[in-house]
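Visitor: Sequence plus the predicted model coming up.
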Amino acid sequence: MPIVNRFHDLTEEITAWRRDLHENPELLYDTVRTSAVVADKLREFGLDEVATGLGKTGVVGIIKGKGGGAGPVIALRADMDALPILERTNKPYASKTPGVMHACGHDGHTAMLLGAAKYLAETRNFGGTVAVIFQPAEEGGAGAKAMIDDGLLTRFGIERVFGMHNMPGMPVGTFAIRPGPLMASADRLRITIDGLSGHAAKPHLSRDPIVAGAAIITAAQSIVARNADPLEAAVLSITMFHAGTTDNVIPSSAELRGTVRTLLPEMRDLIEARLEAMVAQVGAAYGVEARLDYSRDYPVTANDAAEASFAADIAAKVVGETNVDRNVVPTMGGEDFSFMLNERPGAFIFAGVGEDVANLHNDAYDFNDELIPVGCSYWTTLVETALPRTA
C-alpha cells in the first residue's frame, strides 16, 4: 500500500540505513557498531538528549514536543540484535559476518524508528515528550529487562510503551493486534539424568539414562495432554537429547533440553510444577537421579486493552480500518517487550511485511523495505495522536 507523505521522500534514505545494518549484524549485547550508528544519527537529527549504555549497549533518544516537552512521556521501542544464522539470501547487502544475520527484521525495526525520530525531531508537531528506545539482546538475552534494570522507565519518566514487529505472511499495509495475551511466555528447561554406565550386552548391571530420558520425554507430553486445560494454549517441546559416545557402552549420564510456552501465568505455574514432580518420579522409577533446571525467561506479552484499541485506531488511520485485524490469534513465540508491558501500559502490534517473505529466523529471510513508509507513518501518527499539541 503506497504511503504518500514525508516518508515517501525519506524511504530511499531509510532503506540505505536498513541495508547497512543488515550488512553488519551483531548478536545479543554486542551491538556496539549498531548502537554507535543509532546514537550518531540521533545526534545528527538534533534530538534533545541521546543516552547510551543502558542495558549495556542500549540507546535512548529524547524528543521534546512544542512547549518544551511539558506533559506526558511515551516510548517507542525497536530491537537491534541479529541471530546466529548463516545467511543465504544472496542479496548484494547480505551479511558480511559469517554465521550472523538479521533473520528477524530487527534491522528494519531500527531503521523505521530512526526514520520516525528524524521526522519527529524536524516537525515537533506534538506536545509532551517521546523516548525512542533502541534495545539490544531481544533474541534470548532479555535486553528489555536489562534496560529497565538500568533505570530506563524511571530515568525518563516513561508512562506508556509501544512496540512493533514485522510479520511475514501478512501483506504490506496491514496490521494485527489483540487486547490481552498476544505472545507466549518463553521458558527453558534442562533435565540432567545420572545413571550407571556399563556394557551394552549387560544392561542389567547398569542404570540406563537413555531409557529413563525417553520415558521422561513421553511422560512430559502428557502434562499438556492431560493436565492443561485443553481450551488454554501451552506447548512443551524437548528439542535436545544428548547421551553416549559409542555403540556398545551404556552411558553414565544424559541431558535433555527444551522450551515451555504458555499464554497464562497460571498455566506456566502448572507446567513447571508438574514437570518438576514428573522428572523426579520417573527418574526414581528407572533407578536414576533426574534433576530439572527450569528457567523463566520472557513473560507473556499481554497488551493493555485500552492501549491495544488505541494502537489499532492508529493503524487504521494509516492503512484503513479494513486492513487492521483487531483480534488476531495469539502466537506461541516469545518477545521480551513483555518486560516493558509488565511495568507500563502499552501495546505491541504486528505489521505485515509481505506474503512471499520467508519466515522469521529463516536463512532466506530479508526485511521487505516496502514496509518502511508504513511503519514510520504508524510511529509518527501514534505520537501526534497520543500527544496532541496544546499550543
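Guide: Received it, and whenever you're ready, just let me know what you need.
Visitor: Please make it C-alpha for all contacts and neighbour counts, starting now.
Guide: Noted.
Visitor: was I right about residue 127 contacting residue 74?
Guide: No. Residue 127 lies out of contact with residue 74 (CA atoms under 8 Å); the separation is 10.8 Å.
Visitor: Just confirm residue 71 contacts residue 128, I think it does.
Guide: Yes. Counting by CA under 8 Å, residue 71 does reach residue 128; the two are 4.2 Å apart.
Visitor: More neighbours: which of these two?
Guide: More neighbours surround residue 128 than the other of residue 71 and residue 128, with 24 against 15 (other CA atoms under 10 Å).
Visitor: From residue 192, how far off is residue 60?
Guide: To residue 192, residue 60 is 41 Å away according to CA to CA, to the nearest Å.
Visitor: And those two? Which one has more around it.
Guide: Counted by other CA under 10 Å, residue 60 and residue 192 do not tie: residue 60 has more neighbours, with 25 against 18.
Visitor: Where does that one sit: helix, strand or coil?
Guide: Secondary structure assignment for residue 60 (DSSP: H, G, I helix; E, B strand; the rest coil): strand.
Visitor: So it sits against residue 134, correct?
Guide: Yes. Residue 60 is within contact range of residue 134, at 6.2 Å (criterion: CA under 8 Å).
Visitor: Just give me the residue closest to the centre of this structure.
Guide: Against the mean C-alpha coordinate of the chain, by CA atoms, centre = their mean, the closest residue is residue 335 at 3.2 Å.
Visitor: Second structure for comparison follows:
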Amino acid sequence: MKDILVELRKKLHEYPEESGKEKQTREVLLSFLEKFKPDVLIDPIGETGFAAIFGDNPRKTVLLRAEMDAVSLGIGNTGNSRYSHSCGHDGHMAILAGVAAALHMQRPFDGRVVLLFQPAEETGKGALSILNSSIFNDINPDVVFSLHNLPGWPSTSVIVKPGAFCCASRGIIIELMGSPSHASSPEKGKNPVRALAEIIQKLPSICEKNSFFSMITIVHACMGEPSFGVSPGHAKIMATLRTHADEDMEKLVSEALMCISEICVQQEISCRISWDDVFPALYNDREAARSVAEAASSLGLEVVVPETPFRWSEDFGHFTAKYQGALFCIGAGVHCPELHTPTYVFPDRLIGVGVDLFLSILKENLSF
C-alpha cells in the first residue's frame, strides 16, 4: 500500500491547482477512494471539497482533514500564474487516502470517521467555506485533527502543544493615489514615491515597541509603469501582519492603519486599504493535544513540544475555534528545504508515518 500511496502523491504533485479550483485534484482523489467504499460520500462540500465517512454509529464523530490546494509561485515566463505543491498538501492528501484504505478493512464500531478533503487552505477561505456550508451540520464532529509536515525539525518527530500553536495573520493591500505628470515636470503631479518609501521603512518598525509578539513583512511593492517619460501617480504595497493572539492582531491592525494614515496625510497622498488571506490564531485543545502525543508515543515516535507558537498560519484554526481538536506537525528533516520554496518536495517517507499516526489517534478516540 505504501508504494501505491507514493504513486498517488506523485500524481497529485503533477497537477497543482489554485485555491478554490482544485477540480482535477478532486477527480483524482475520488477515483482513488471509490475502491475503498466509504459508507457516505458528501460531494461537493465547500465547492471543490468533499468528505468520505466510514462507520455509521453517530455516537462520536472524529474528523481528519487534509488540504487540496497548491501554492502560488508568481507569474512564470509564459505570463501565466505558476502553482506548485511546495507546501506538501499532496503528501497530506496521500496520507488521508491511506487512512481510507485502512478504514475499508476495519471500521469503528462505536463512532464515525470523517475524512475531509478541504480546498483553499492557502488563502484562508477553505475552512470557512466548509463550516458555513449547511451540509456540514450533518457531520457536526466531536473532535477534529489535522497534520502538517514541518521542515527544519527531526524527521518523523511529532510536534504538538496545547494552547496557541500557530499565529494569526492577515494580508494588507495599500494603494496610494496621487496624480501622474510628465517626468520633466514632476512638481505638476503627486508622485507617491516618498509615501511608498516611508511606509516600506516605517510599517515593519511599529512592532518594535509592542509588548506582545507582532511582525509585519513587506511582501510586494510597485509603482507606476516602466516609462521614463511619466512621473507616476499610483503605487501599491502588500504586507503580512502576524501575532500570536487574535486580540493582539486587532491592536496591530489599528497601529498599522494609524502609521499609514499619518504618512499619507504628511505626503498629501490618498490611500485605499483592503485585506486578504485572513487567518485566525490556531489554538489546540489540551485533551486533543494529549491524544496526539500519546498516539505518537505508542508508535515510538519522538514527541516535541515547541516553546512558542509557530509564525506561520493555518485556516484549521477556524475548526479548532468551534470544535475540540488539534493541529500537529511531523518533522520533515532538519535539512529539508523550506516550505513555499521551489526546491521543496514532500518527503515520501512521511506518508506511512502519517497514516499510522492518524490511525493511532483514531484508536485513542474510538473503538475498533
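Guide: Perfect, thanks for sending it. Note that the structure is predicted; figures quoted are calculated from it, not measured.
Visitor: For stretch 243-261 of the first structure, give me every contacting residue.
Guide: With contacts defined as CA atoms under 8 Å, 6 or more residues apart in numbering, stretch 243-261 of the first structure is touched by 184-201, 203, 206-210, 213, 234-242, 268, 271, 332-334.
Visitor: Please read the previous query as pertaining to stretch 189-200 of the first structure.
Guide: Contacts for stretch 189-200 of the first structure (CA under 8 Å, 6+ apart): 205-209, 212-213, 247-260, 279, 283, 287-295.
Visitor: What's the ChimeraX syntax to select whichever of the residues you listed are buried?
Guide: Here is the ChimeraX selection string for the buried members of the contacts of stretch 189-200 of the first structure, based on 16 or more other CA atoms under 10 Å:
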select :206,207,208,209,212,213,249,250,251,252,253,254,255,256,257,258,259,260,279,283,287,288,289,290,291,292,294
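Visitor: Which ones among the contacts of stretch 189-200 of the first structure lie within helices?
Guide: Applying DSSP state H to those, the entries found in helices are 209, 212-213, 279, 283.
Visitor: mind listing the strands for the stretch 201-350 of the second structure?
Guide: According to DSSP state E, counting those that start in this stretch, the stretch 201-350 of the second structure carries its strands in the segments 214-223, 230-231, 234-243, 270-279, 282-284, 303-304, 324-333.
Visitor: Quick one, which of those gets closest to residue 105 of the second structure.
Guide: With CA to CA as the measure, strand 324-333 is the member of these nearest residue 105 of the second structure (25.3 Å).
Visitor: how big's the offset between that closest one and the first structure?
Guide: Superposing on the first structure and averaging over aligned pairs (mean CA distance after the TM-score superposition for the first structure), strand 324-333 of the second structure comes out at 0.9 Å.
Visitor: What residues in the first structure pair up with that strand?
Guide: The aligned range for strand 324-333 of the second structure in the first structure is 345-354, by TM-score structural alignment.
Visitor: Also stretch 31-41 of the second structure?
Guide: Using TM-score structural alignment, stretch 31-41 of the second structure pairs with 40-50 in the first structure.
Visitor: Show me which positions of the matching stretch end up buried.
Guide: For stretch 40-50 of the first structure, a neighbour-count test (16+ other CA under 10 Å) marks 41-42, 45-47, 50 as buried.
Visitor: of the residues you listed, closest to residue 85 of the first structure?
Guide: For those, the nearest to residue 85 of the first structure is residue 41 (27.6 Å; CA to CA).
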